[in-house]
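*Asks:* Provided below for reference: sequence and predicted model.
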Amino acid sequence: LFGHSWGSMLATYYLSKYPKQIKSLILSGPGPILPIRSALARQPAPDSLALRNPKFSNREGNAATQNLRSEAMHYIAHTFGKKLASDNEADAFFTHLNEALQRSTTCNGEGLDPYPPGGGYYAHVRTIQSFQVPDRRAQLQPLQTPVLLLKGQCDNQPWGYTQEYLDLFEQARLVVIPDGGHGIREQDQERYLKAISGSVNQNLTH
């Protein structure tokens, strides 16, 4: 089962509930295990990995795009499940926000195509709310499922979230893609696909 970013969070939670259906996991730019342990975001990476922060952060992207209306729009949707703005307005803002946030998905914030429209802002708010799930780490810990973790050298996801996978899964293995960001597939497709195919082939022979 493959998951990138938020997809890795979903894939890992699926594994916790249906372990017999999963032969192996491949997690790319992995987000945190659910429910999120925010304190892990402050955990430093080992110096030996030579990880570095991207030039632009998600915090900067949010600061550049948020205003009083967008903050009110989010608060009302999150707290009351109501829409302050129309879907068209909210979705247009979401595209604008993602355009700024995607600069953190490469090491230097360059070489990016315009962010495609069509994302649903209110669906995004609901997705974040869905992260509040029962903690199933106890169900994951004894599993012997092979887990491949692919992380760009300047991934925007905090190291502590990746470290938790390594601590939790006995059969976890980390591959760091040099000069890769969170969007490592687009930035070093050859090395990315080579790591994935190698993991798949290895698991098929066992």
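*Replies:* In hand now; what should we look at?
*Asks:* from here on, just use CA atoms for contacts and neighbour counts.
*Replies:* Fine.
*Asks:* could you find the closest non-adjacent residue to residue 133?
*Replies:* residue 35 (5.9 Å; CA to CA, 6 or more residues apart in numbering).
*Asks:* second structure follows, compare the two:
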Amino acid sequence: MENVKEGFIPVTGGKVWYRITGNGPGIPLLLLHGGPGMKSSDSDPLRQLGAERPVIQYDQLGCGKSEWPEDTALWTVDRYVEELGQVIRALELEEVHLLGHSWGTMLAASYLFTKPGGVRSVIFSGPALDAQRWERDQRAYLKRFPEPVQKVIEESESQGTTDSDDYQETMMQYYKTHMCRVDPWPDELSEDLDQLNPAVYNYMWGASEFTVTGTLKHFDATERLHEIEVPALFTCGRYDEATPEATEQYASFVPNSEFHVFENSSHMPAFEEPEVYVETVREWVNRQEMKPGG
């Protein structure tokens, strides 16, 4: 891909890797990946927007191509918020559109609560803005699965055998319904999950999507979403772990926000409906820049 620039940025605790795709004239789009402990996607279809605006990805500390220090004191929302600010300053981004996916929506909201300047708009993709709600919603989904599936998951989690083949195979049935419905899964998605840093995921989140035992256990941004003053778009898939009901409720707390459902997706519309996903993001950011004062 043309016009790709990569490098490393020193942040609190280590160095993080970044990549800028394209140098179009629009306001840069900065992507906050999911996890915690995941990485940026090399085949992210949003990179196609590079001809219109720089598309910036970075792997959060402890993820992907960034450094993986082992100090748990670094795995806090506040430090990741600080890191985001350090990335924006290092790349001299006077204005940005933010797009957070999954855990990245927790990061985006927490950053916006610090009232930074220069954010033109924000997209909450598959939002996880209330950890307890997320856990409840996954458990409600799980009740729709056959009894043997529920049994394996419940027993593995209560007995601490979540690294067993039986558990992993059963979890895939869940993921193929509510995480990514492309069959078979794209190689890159499988590789991205294989490269997840389990130390960060387990410390901040927990054993699985159903069981939040980590430091994010009581994360809940809903009481503060009304403080977000920048234009906000909330999106999710029809079968998303971030349920349409939860996502629409989050949107209702943010003044003048918009809500969109990808009808043929679960949690990974970038893989499930890439053309529609890109077009939705393109239309949104272009419209924000056409507003008066834009």
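*Replies:* Ah, there it is. Just so it is clear, the structure is predicted and the values come from calculations on it, not from any experiment.
*Asks:* quick one on the thing from earlier: which of the three states applies to the residue nearest to residue 133 of structure 1?
*Replies:* coil (DSSP: H, G, I helix; E, B strand; the rest coil).
*Asks:* quickly note the distance from residue 5 of structure 1 to residue 141 of structure 1.
*Replies:* For residue 5 of structure 1, the distance to residue 141 of structure 1 equals 21 Å [CA to CA, to the nearest Å].
*Asks:* meant to ask about residue 125 of structure 1
*Replies:* Residue 125 of structure 1 is 30 Å from residue 141 of structure 1, by CA to CA.
*Asks:* residue 110 of structure 1 too?
*Replies:* The spacing between residue 110 of structure 1 and residue 141 of structure 1, counted by CA to CA, is 39 Å.
*Asks:* ok, the two, which is more surrounded?
*Replies:* Remark: of residue 110 of structure 1 and residue 141, residue 141 carries more neighbours, 15 against 12, as counted by other CA atoms under 10 Å.
*Asks:* which residues touch the more buried one?
*Replies:* Contact analysis of residue 141 of structure 1 by CA atoms under 8 Å, 6 or more residues apart in numbering lists 168-170.
*Asks:* from these, which land in helices?
*Replies:* Among the contacts of residue 141 of structure 1, DSSP state H puts residue 168 in helices.
*Asks:* any chance of the contacts of residue 141 of structure 1 in TSV, plus neighbour count?
*Replies:* Shown next, in TSV, are the contacts of residue 141 of structure 1 (neighbours: other CA atoms under 10 Å):
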residue	neighbour count
168	15
169	17
170	15
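*Asks:* structure 2: which residue goes with residue 177 of structure 1?
*Replies:* By TM-score structural alignment, residue 177 of structure 1 lines up with residue 262 in structure 2.
*Asks:* what is the burial count for its match?
*Replies:* 21.
*Asks:* check the one 10 residues further on too.
*Replies:* Using other CA under 10 Å as the criterion, residue 272 of structure 2 is surrounded by 22 other residues.
*Asks:* looking for the alignment partner of it in structure 1.
*Replies:* In structure 1, residue 272 of structure 2 lands on residue 187 (TM-score structural alignment).
*Asks:* skip the chain neighbours and tell me the closest residue to its match.
*Replies:* Residue 187 of structure 1 sits nearest to residue 180 (CA to CA, 6+ apart), 6.2 Å away.
*Asks:* that neighbour: neighbouring residues, count only.
*Replies:* Residue 180 of structure 1 has 23 nearby residues by other CA under 10 Å.
*Asks:* just residue 35 of structure 1 next, same as before
*Replies:* Applying other CA under 10 Å, I find that residue 35 of structure 1 has 16 neighbouring residues.
*Asks:* contact partners for it?
*Replies:* Residue 35 of structure 1 touches 131-135, counting by CA under 8 Å, 6+ apart.
*Asks:* next: residue 53 of structure 1.
*Replies:* With CA under 8 Å, 6+ apart, residue 53 of structure 1 has these contacts: 107, 154-156.
*Asks:* start and end residues in structure 1 for stretch 119-126 of structure 2, please.
*Replies:* Under the criterion TM-score structural alignment, stretch 119-126 of structure 2 matches residues 22-29.
*Asks:* what number of residues lie near residue 194 of structure 2?
*Replies:* 11.
*Asks:* type out the PyMOL command that picks the buried ones from the contacts of residue 53 of structure 1.
*Replies:* Command for PyMOL that selects the buried part of the contacts of residue 53 of structure 1, burial taken from 16 or more other CA atoms under 10 Å:
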select buried, resi 107+154+155+156
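*Asks:* quick check: helices, which of the contacts of residue 53 of structure 1 are part of them?
*Replies:* Among the contacts of residue 53 of structure 1, no member lies in helices (by DSSP H).
*Asks:* between the contacts of residue 53 of structure 1, which is nearest residue 65 of structure 1?
*Replies:* Among those, residue 156 lies closest to residue 65 of structure 1 (CA to CA), at 18.3 Å.
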